[in-house]
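Enquirer: okay, structure incoming, though there's no sequence with it:
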């Protein structure tokens, strides 16, 4: 099995089969976190500073996954292996302007013209990534937040929630909404009383902060049921159901055991038993956050 950190071998690719939904997926449902990766590395080269080499996950496979999960809408997040070269993601967005939105990765020196072009293509946020090579880190967040605030964009963070207590003052002062990936991307074994997770709850309760109910397999030691992550999901739903969205994290890069994307969606039935709340998380919340018409 390829090692995610071995740049000479691609990571595992996503499963071709998708477990069907066990609950009625509402019209307008949105998968708010997935990536597209071209098979054409000559046209879309991978950055040398990447932490892994992904398997291809092109547009047609991504759309097949959305259909299999019953998703009417999707949000593409710029994958770290492309650095600030957003071209492939933008090309996919432009082909599906009513259905898709994007989260880009940009250099602090990005021009106003470039930001306007990203907005026109459907981008509604930028990503700060301190966990994988190829990302833009904490040093740039104040500069970039000031640039994107007039556009109504948000700043998305891929971090370990145990980092939150230290950077809380900086995040709290940003002039734009923030989004935290994968329920804080910290080990589920640490539990909801961990200071990092408590900091996450504080943010989602007390400022314009959103959290993605996603990436359970990155937090869990319980493959492929992820029961140990349920405590995180329940705590977040209790704290702020209007600030939560769901994401598949397809194609599940840089891991050694490949989850079934449909099974990840079906976790919502246990995490959010109330259908009305679940529909808010799948439809209403992402519609507001990503500005779907």
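Expert: Thanks, I have the structure now. In this text, all values refer to a predicted model and were calculated from it rather than measured experimentally. Numbers count the residues shown, from 1 in each chain.
Enquirer: contacts and neighbour counts: CA atoms only from here.
Expert: Noted.
Enquirer: where does the residue positioned nearest the centre of the chain sit: helix, strand or coil?
Expert: With distances taken as C-alpha atoms, centre = their mean, residue 33 lies nearest the centre of the chain, 3.7 Å away. Using DSSP: H, G, I helix; E, B strand; the rest coil, the secondary structure recorded for residue 33 is strand.
Enquirer: then residue 156?
Expert: Three-state assignment for residue 156 (three-state DSSP): strand.
Enquirer: for residue 27, same thing?
Expert: Per three-state DSSP, residue 27 ends up coil.
Enquirer: residues contacting it?
Expert: 71, 72, 283 (C-alpha atoms under 8 Å, 6 or more residues apart in numbering).
Enquirer: residue 76 - how many residues pack around it?
Expert: Counted with other C-alpha atoms under 10 Å, the neighbours of residue 76 add up to 25.
Enquirer: show me what contacts it?
Expert: The contact partners of residue 76, taken as C-alpha under 8 Å, 6+ apart, are 32, 33, 34, 35, 36, 89, 100, 101, 102, 103.
Enquirer: ok, and the closest non-adjacent residue to it?
Expert: In space, residue 76 comes closest to residue 102 once its chain neighbours are excluded; the distance is 4.7 Å by C-alpha to C-alpha, 6 or more residues apart in numbering.
Enquirer: so what's that neighbour up against?
Expert: Taking C-alpha under 8 Å, 6+ apart, we find residue 102 in contact with 75, 76, 77, 78, 89, 90, 93, 122, 123, 124, 125.
Enquirer: likewise residue 145?
Expert: Contact analysis of residue 145 by C-alpha under 8 Å, 6+ apart lists 154, 155, 174, 175, 176.
Enquirer: quick revisit: and the residue nearest to the centre of the chain, how far from residue 82?
Expert: With the distance defined as C-alpha to C-alpha, to the nearest Å, residue 33 ends up 16 Å from residue 82.
Enquirer: now secondary structure too, for the contacts of residue 102, in a markdown table please.
Expert: Converted to a markdown table, these look like this (three-state DSSP):
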| residue | secondary structure |
| --- | --- |
| 75 | strand |
| 76 | strand |
| 77 | strand |
| 78 | coil |
| 89 | helix |
| 90 | helix |
| 93 | helix |
| 122 | coil |
| 123 | strand |
| 124 | strand |
| 125 | strand |
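Enquirer: so which strand or helix has the nearest residue to residue 123 once chain neighbours are set aside?
Expert: Spatial nearest neighbour of residue 123, excluding adjacent residues (C-alpha to C-alpha, 6+ apart): residue 102 at 4.3 Å. Using DSSP states H and E, residue 102 maps to strand 100-104.
Enquirer: second one coming, line it up with the first:
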């Protein structure tokens, strides 16, 4: 189909930075393949196929050991493509699902057996039609032991979401730091508000991810590095990192994944910080039984 979107680099560079042994790409996706895993009728975009073979080839090319595969909105609440990728990973991937809030405990147990360790709530209106907070709270109260909730939102609704997030009874992971305006700098209002959120609970984690989405000046994303490095240092025990491959909806500004990896030492300049960001913290969330 000619109208299917390609949002990923066809020949990403080899990063100058070499990830540490055991490093986890803790935020990535798979798309299809559509012939096997059709996209949701409610999908807001129709991507090209970006399946597990391509994801794992990128993992090896960039120098990572494991992946956390986050259910993409184009697949709705049918997690079959994500589960298939996890099953093909030889134990090197786990996942985050998107579920119907009415999901049963038996279905949640099946997801757990398939490698899922959290569920995602998306509040980006351009990607989802409805985000029922009351039903989200109900399913969050019924999750298997050790799971968490991932929340995706933009900075302008952070305060609106605070009561909802306060009520969630399991750990939270915030996608892309709630999409702050990084051009405001590390002490700008968006990151100050985000720090207040992190300070409100000691079980709120975040992903220091997506300079390509958050820094409109483009590669090498200097504003992102300046704004995010202090956040990583100050909340070093609650931060993880990922490529966001295959970069949903970034077809007009496709990032080079090798350059994304080269952001890591700019936001985590010491071995200690890199170890927490890439190894210790994602392992605590997704493979705690191996620690």
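Expert: Yes, it's here. Treat the numbers as computed from the prediction; the structure is a model and nothing was measured.
Enquirer: TM-score for these two?
Expert: TM-score for the superposed pair, counting by TM-score structural alignment, normalised by the length of the second structure: 0.91. Supporting figures: 285 aligned residues with a C-alpha RMSD of 1.9 Å.
Enquirer: need the counterpart of residue 201 of the first structure in the second structure.
Expert: Residue correspondence, TM-score structural alignment: residue 201 of the first structure in this structure matches residue 195 in the second structure.
Enquirer: which residues does the counterpart of residue 224 of the first structure in the second structure contact?
Expert: With TM-score structural alignment as the matching criterion, the partner of residue 224 of the first structure in the second structure is residue 219. Residue 219 of the second structure makes contact with 212, 255, 259, according to C-alpha under 8 Å, 6+ apart.
Enquirer: out of those residues, who's nearest residue 16 of the second structure?
Expert: Nearest to residue 16 of the second structure, judged by C-alpha to C-alpha, of the contacts of residue 219 of the second structure is residue 259 at 8.2 Å.
Enquirer: now the closest one. Nearest residue, chain neighbours left out?
Expert: Nearest non-adjacent residue to residue 259 of the second structure, counting by C-alpha to C-alpha, 6+ apart: residue 15, 6.2 Å away.
Enquirer: where's residue 122 of the first structure relative to residue 35 of the first structure, distance?
Expert: Taking C-alpha to C-alpha as the measure, residue 122 of the first structure falls 15 Å from residue 35 of the first structure.
Enquirer: what count of nearby residues applies to the alignment partner in the first structure of the residue nearest to residue 259 of the second structure?
Expert: Pairing criterion TM-score structural alignment: the partner of residue 15 of the second structure within the first structure is identified as residue 21. A total of 18 residues lie near residue 21 of the first structure under the criterion other C-alpha under 10 Å.
Enquirer: just give me the match in the second structure for residue 141 of the first structure.
Expert: Structural alignment places residue 141 of the first structure opposite residue 136 in the second structure (criterion: TM-score structural alignment).
Enquirer: its match and residue 101 touch, don't they?
Expert: Yes - contact between residue 136 of the second structure and residue 101 holds when scored by C-alpha atoms under 8 Å: they sit 6.0 Å apart.
Enquirer: who's more crowded, those two?
Expert: Between residue 136 of the second structure and residue 101, residue 136 has the larger neighbour count (other C-alpha under 10 Å), namely 20 against 17.
Enquirer: secondary structure element for that one?
Expert: Following DSSP H and E, the helix or strand that holds residue 136 of the second structure is helix 133-140.
Enquirer: and the closest residue to residue 8 of the first structure other than its chain neighbours, helix, strand or coil?
Expert: Beyond its immediate neighbours in the sequence, the residue positioned closest to residue 8 of the first structure (C-alpha to C-alpha, 6+ apart) is residue 53, lying 7.2 Å away. Secondary structure for residue 53 of the first structure, judged by three-state DSSP, is coil.
Enquirer: what range does stretch 66-81 of the second structure cover in the first structure?
Expert: Using TM-score structural alignment, stretch 66-81 of the second structure corresponds to residues 73-88 of the first structure.
Enquirer: in that stretch, which residues are buried?
Expert: 73-86, 88 (16 or more other C-alpha atoms under 10 Å).
Enquirer: show the buried residues in the contacts of residue 27 of the first structure.
Expert: Buried positions within those, assessed by neighbour count (16+ other C-alpha under 10 Å), are 71, 72, 283.
Enquirer: quick one: the strands in the stretch 151-291 of the second structure?
Expert: For the stretch 151-291 of the second structure, the strands identified by DSSP state E, counting those that start in this stretch occupy 172-174, 204-207, 239-240, in order along the chain.
Enquirer: so how far does the longest one sit from its counterpart in the first structure?
Expert: In this case it means strand 204-207 of the second structure. Aligned to the first structure and superposed, strand 204-207 of the second structure gives a mean residue distance of 0.6 Å (mean C-alpha distance after the TM-score superposition for the first structure).
Enquirer: got it, and the shortest one?
Expert: Superposed on the first structure, strand 239-240 of the second structure shows a mean distance to its aligned partners of 0.4 Å (mean C-alpha distance after the TM-score superposition for the first structure).
Enquirer: where in the first structure does that strand fall?
Expert: Matched against the first structure by TM-score structural alignment, strand 239-240 of the second structure falls on residues 244-245.
Enquirer: contacting residues around residue 276 of the first structure?
Expert: Contact analysis of residue 276 of the first structure by C-alpha under 8 Å, 6+ apart lists nothing.
Enquirer: kindly report the same for residue 201 of the first structure.
Expert: Residue 201 of the first structure makes contacts with 235, 236, 239, as judged by C-alpha under 8 Å, 6+ apart.
Enquirer: which of those residues lies closest to residue 248 of the first structure?
Expert: Using C-alpha to C-alpha, residue 236 is the member of these that lies nearest residue 248 of the first structure, at 17.4 Å.
Enquirer: how near is that closest one to residue 199 of the first structure?
Expert: Following C-alpha to C-alpha, the distance that separates residue 236 of the first structure from residue 199 of the first structure is 12 Å.
Enquirer: got it, and residue 177 of the first structure?
Expert: The separation that residue 177 of the first structure has from residue 199 of the first structure, given C-alpha to C-alpha, amounts to 16 Å.
Enquirer: again with residue 209 of the first structure
Expert: Relative to residue 199 of the first structure, residue 209 of the first structure is positioned 12 Å away (C-alpha to C-alpha).
Enquirer: one more: residue 221 of the first structure?
Expert: Distance of residue 221 of the first structure to residue 199 of the first structure, given as C-alpha to C-alpha: 23 Å.
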